[in-house]
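Student: Here is a sequence with its predicted model. Questions after.
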Amino acid sequence: MARKPTPEILQRQIVARSRLLRIEAVDLRFSNGVERQFERMQSSGRGAVMIVPFVDADTLMLVREYAAGLHNYQLGFPKGLIDPGETPEQAANRELKEEIGFGAQQLIPLKSVTMAPQFFSATMHIFIARDLYPEQLEGDEPEPLERVPWLLSKAQALLDQEDFTEARSIAALLMTLRKLERDSN
């Protein structure tokens, strides 16, 4: 099947800006001649990381932290932005040290994913972390994160957990389970 050409960008303009976000209006012309304006949030371009850390062969470490968008506490995997000059692997190891107090000897890339790509231009790199060692770095969270160990054998109970709702954490868990199943065959 032939690839469709991407629409022609006629004009781009920042229509709103905050300390964290920039919203851009993009005027496009599609290959069939139709013109439309889309709005999208611009990312920093650096991307982000999420890590599925194994503290042993059957125990994952999650964190519970405040989620401003939902105004409640959510359970998920350690994650954060890639700092300028960092590789995704370096950022993953730094985030582990900041959020759960461990670094990883081994980082296994799972997949790079996007979230709402029609409106948001960010990429998140998901890793499995193994062979953890204690090392704490100071993070930028406003309060200490609650560390929550979870048995991998209880993955369904995690999926049923009412505060485990973030799609990227759910995808990371399911990709981890699938990888482990493939690796064992």
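Tutor: Nice, I can see it.
Student: For the rest of this, base every contact and every neighbour count on C-alpha atoms.
Tutor: OK.
Student: residue ranges of the strands in this structure, please?
Tutor: Shown for the chain, the strands assigned by DSSP state E span residues 8-17, 22-29, 35-42, 48-56, 59-67, 72-76, 79-81, 102-114, 123-134, 146-151.
Student: relative orientation of the last one and strand 59-67 in degrees?
Tutor: Taking axes from the mean of the first three to the mean of the last three Cα atoms, to 10 degrees, one finds that strand 146-151 is oriented at 140 degrees with respect to strand 59-67.
Student: And the second one, by the same measure?
Tutor: If you take the same axes, to 10 degrees, strand 22-29 sits at 90 degrees to strand 59-67.
Student: Show me which residues of strand 22-29 are buried.
Tutor: When neighbours are counted by 16 or more other Cα atoms under 10 Å, the buried residues of strand 22-29 are found to be 23, 24, 25, 26, 27, 28, 29.
Student: Dump those to a markdown table, plus distance to residue 162.
Tutor: As requested, those are arranged in a markdown table below (distance: Cα to Cα, whole Å):
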| residue | distance to residue 162 |
| --- | --- |
| 23 | 32 |
| 24 | 34 |
| 25 | 36 |
| 26 | 38 |
| 27 | 40 |
| 28 | 41 |
| 29 | 43 |
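Student: putting a second one here so we can go through both:
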Amino acid sequence: MRVFKGRKFEVLVERKSLPNGDETEIEFIHHRGSAVVVPMLSSEEVVVIRQYRPVVGKWLYEFPAGTVEEGESPVQTAIRELKEETGYNAEELQQLIAFYPSPGVSDELMYVFLARRLRVGESKPEKHELIEVNKLNINELYGMLNRGLLNDAKTILALFLLRSKM
């Protein structure tokens, strides 16, 4: 049963069968999925956005990301979000992982992409997005993490994935 339907997700209540044969009623967020992009300018420099997040009432440092739109693939989402939020276009895009950020309450599948060979253009954030684009040294970003200045889970995971690719 649908309880709520918004632009990005809907809240459902459903009965689900468990592997042991029992049934349970669950409430969860059905989400089309999302894509995160790690934009690499060089082997030592990345593009990071600083974005105001009204839900938590804070400015957060993040890699560009967004919700998969109807009829769009995660790759298309990554390309669109990178352009909208930073102005960059990537000539090379590699999927690093797909993961469930909060499987206890949502079926959202989040895809993380590494973007290389970037060309700069003009950013076009959505009207409700307050975004600053930054170029940061990767070691500086790790330092921010160690000082507690990175609070966004998808960005932290992507940063650790990036370390394993270097």
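Tutor: Structure's in. What do you need? These numbers were taken from a predicted model, which means no experiment stands behind them.
Student: Any idea what the TM-score comes out to?
Tutor: In this superposition the chains share a TM-score of 0.89, using TM-score structural alignment, normalised by the length of structure 2; 166 aligned residues with a Cα RMSD of 1.9 Å.
Student: ok so, going back, among the strands of structure 1, which is nearest residue 182 of structure 1?
Tutor: strand 102-114 (12.7 Å; Cα to Cα).
Student: quick revisit: so which of the strands of structure 1 is nearest residue 96 of structure 1?
Tutor: strand 102-114 (5.6 Å).
Student: Please list the outside residues in contact with the closest one.
Tutor: 89, 93-94, 96-97, 121-136, 172, 175-176 (Cα atoms under 8 Å, 6 or more residues apart in numbering).
Student: And for stretch 163-183 of structure 1?
Tutor: In contact with stretch 163-183 of structure 1 (Cα under 8 Å, 6+ apart) are residues 50, 52, 73-77, 110, 126, 128, 155, 158-159.
Student: okay if I get the strands of structure 1 as JSON lines plus distance to residue 184 of structure 1?
Tutor: Output for those, formatted as JSON lines (distance: least, Cα to Cα, whole Å):
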{"stretch": "strand 8-17", "distance to residue 184 of structure 1": "47"}
{"stretch": "strand 22-29", "distance to residue 184 of structure 1": "45"}
{"stretch": "strand 35-42", "distance to residue 184 of structure 1": "40"}
{"stretch": "strand 48-56", "distance to residue 184 of structure 1": "16"}
{"stretch": "strand 59-67", "distance to residue 184 of structure 1": "17"}
{"stretch": "strand 72-76", "distance to residue 184 of structure 1": "25"}
{"stretch": "strand 79-81", "distance to residue 184 of structure 1": "27"}
{"stretch": "strand 102-114", "distance to residue 184 of structure 1": "16"}
{"stretch": "strand 123-134", "distance to residue 184 of structure 1": "16"}
{"stretch": "strand 146-151", "distance to residue 184 of structure 1": "18"}
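Student: From the contacts of strand 102-114 of structure 1, list the buried ones, please.
Tutor: Burial by neighbour count, 16+ other Cα under 10 Å: within the contacts of strand 102-114 of structure 1 this picks out 89, 93-94, 96-97, 121-130, 132, 136, 172, 175-176.
Student: re earlier: which of the strands of structure 1 sits most buried?
Tutor: strand 48-56 (a mean of 23; mean count of other Cα atoms under 10 Å).
Student: Can you name every helix or strand that that one contacts?
Tutor: strand 59-67, strand 79-81, helix 88-99, strand 123-134, helix 167-184 (3 or more Cα pairs under 8 Å, 6 or more residues apart in numbering; DSSP states H and E).
Student: Alright, I will stop here.
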